[in-house]
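Asker: Need coordinates for the below:
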Amino acid sequence: MISMIRIDDRLIHGQVAVMWSKQLGVSRILVASDKIAANDMQVNALKMAAPAGIKAFVLPIQKAADLINDPRAASMKILVLSNNPKDIYEVLQKINEKPLLNLANYGRIGGEPLSEKQKLTETVYVTNEDKEIFNKIFNMGYDFEYQPLPSDAKQSLKELLGGK
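Answerer: Here you go, the predicted model:
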């Protein structure tokens, strides 16, 4: 079962590998991305970044959803990661669970210049396209918690975007 789905530009890094995986007690980290899964060098680097005792997988979106929906996954605690909302939207459309969604460290790396993005927090910048995708996710009955670290206060992404 999914313990949490997180959007984070950096994917598997210190906050995720150490703090979140320990907080959630996960046994698996799953990066869901067609683009990243096609890059062998990035796949190998992400697998090496996983903490000892936690298996890391980097899979295209459909294979990630198939793994999540596999009855054998029900007994596992899985942290699902992606570096963009579009991939998460696609995953959510394909899975049977309704997991907790988390967002932090998004929009500062790559893509359009920061000057062309809306700053929501010190670590989250979004484009108009991002907002459209987040609204589609909200319309599915979800919200994201903006919470970079487990010890940080939670904030609703919907509220940060001006919704209620």
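
Asker: going forward, measure contacts between C-alpha atoms and count neighbours the same way
Answerer: Fine.

Asker: now the strands for this structure?
Answerer: 2-7, 28-32, 55-59, 78-82, 101-103, 118-121, 124-126, 144-146, 155-156 (DSSP state E).

Asker: Run the chain-centre distance for the helix or strand following the first one.
Answerer: If you walk from strand 2-7 toward the C-terminus, the next helix or strand you reach (DSSP states H and E) is helix 14. Remark: helix 14 is offset 15 Å from the chain centroid, using C-alpha atoms, centre = their mean, to the nearest Å.

Asker: Following up with a second sequence; could you model it the same way so I can compare the two?
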Amino acid sequence: MANILMTRIDNRLVHGQVGVTWVNYLGANLIVVANDEVSTDEVRQNLMDMVVPDVIGTRYFSIQKTIDVIHMAADDQLIFVVCDTPQDVLRLVEGGVPIKKVNIGNMHFSEGKEQISSTVSVDEDDRKTFKRLHELGVELEIRRVPDEKIEVDILKFI
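Answerer: Here you go, the predicted model:
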């Protein structure tokens, strides 16, 4: 079974908080960015790789490829999965990826979304998706950085 330490939802995908702070806190040695667009965008991949220490591996897979290959991870790979949206996480979980905990770090505000914390805004589809993840036994938390207290009880909003 893949050693997935945590999965994070962050519209920015990999940046300083993810590539350094969370990786160090979790003890991860591999970041898997599960995102259909970034999986084929070498420029964005290279930009994200710039903030990740050289000793940490990065992989940029589509959602389907992540589902197909995650079970082939080596025992010594300590994996931090990063996704753009809760819908992507749900696709992974329904595809058999053993995700137990999701950290919701950043979901930008846009038209039709309600801001539920300083960095997280949701619409009705997001609420339904979080509810489904919760029903599937996935632990959900909103937290920007590891040493921050959980800001909002997401379950109040689903």
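
Asker: Same list (the strands of the first structure) but as a markdown table, adding distance to Arg72 of the first structure and mean neighbour count.
Answerer: Output for the strands of the first structure, formatted as a markdown table (distance: least, C-alpha to C-alpha, whole Å; neighbours: other C-alpha atoms under 10 Å):
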| stretch | distance to Arg72 of the first structure | mean neighbour count |
| --- | --- | --- |
| strand 2-7 | 12 | 23 |
| strand 28-32 | 13 | 25 |
| strand 55-59 | 15 | 21 |
| strand 78-82 | 12 | 25 |
| strand 101-103 | 22 | 22 |
| strand 118-121 | 38 | 15 |
| strand 124-126 | 35 | 20 |
| strand 144-146 | 27 | 22 |
| strand 155-156 | 32 | 16 |
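
Asker: Pull out the buried residues from the longest helix belonging to the second structure.
Answerer: If you go by DSSP state H, the second structure has its longest helix at helix 124-135. Buried residues in helix 124-135 of the second structure, counted by 16 or more other C-alpha atoms under 10 Å: Asp126, Arg127, Thr129, Phe130, Lys131, Leu133, His134.

Asker: biggest separation within these, which pair?
Answerer: The largest distance within those, taken as C-alpha to C-alpha, falls between Asp126 and His134 and amounts to 12.2 Å.

Asker: Looking at the buried residues of helix 124-135 of the second structure, which is nearest Val81 of the second structure?
Answerer: Nearest member of those to Val81 of the second structure, counting by C-alpha to C-alpha, is Leu133, at 15.6 Å.

Asker: aligned partner of that closest one in the first structure?
Answerer: Counting by TM-score structural alignment, Leu133 of the second structure corresponds to Ile137 in the first structure.
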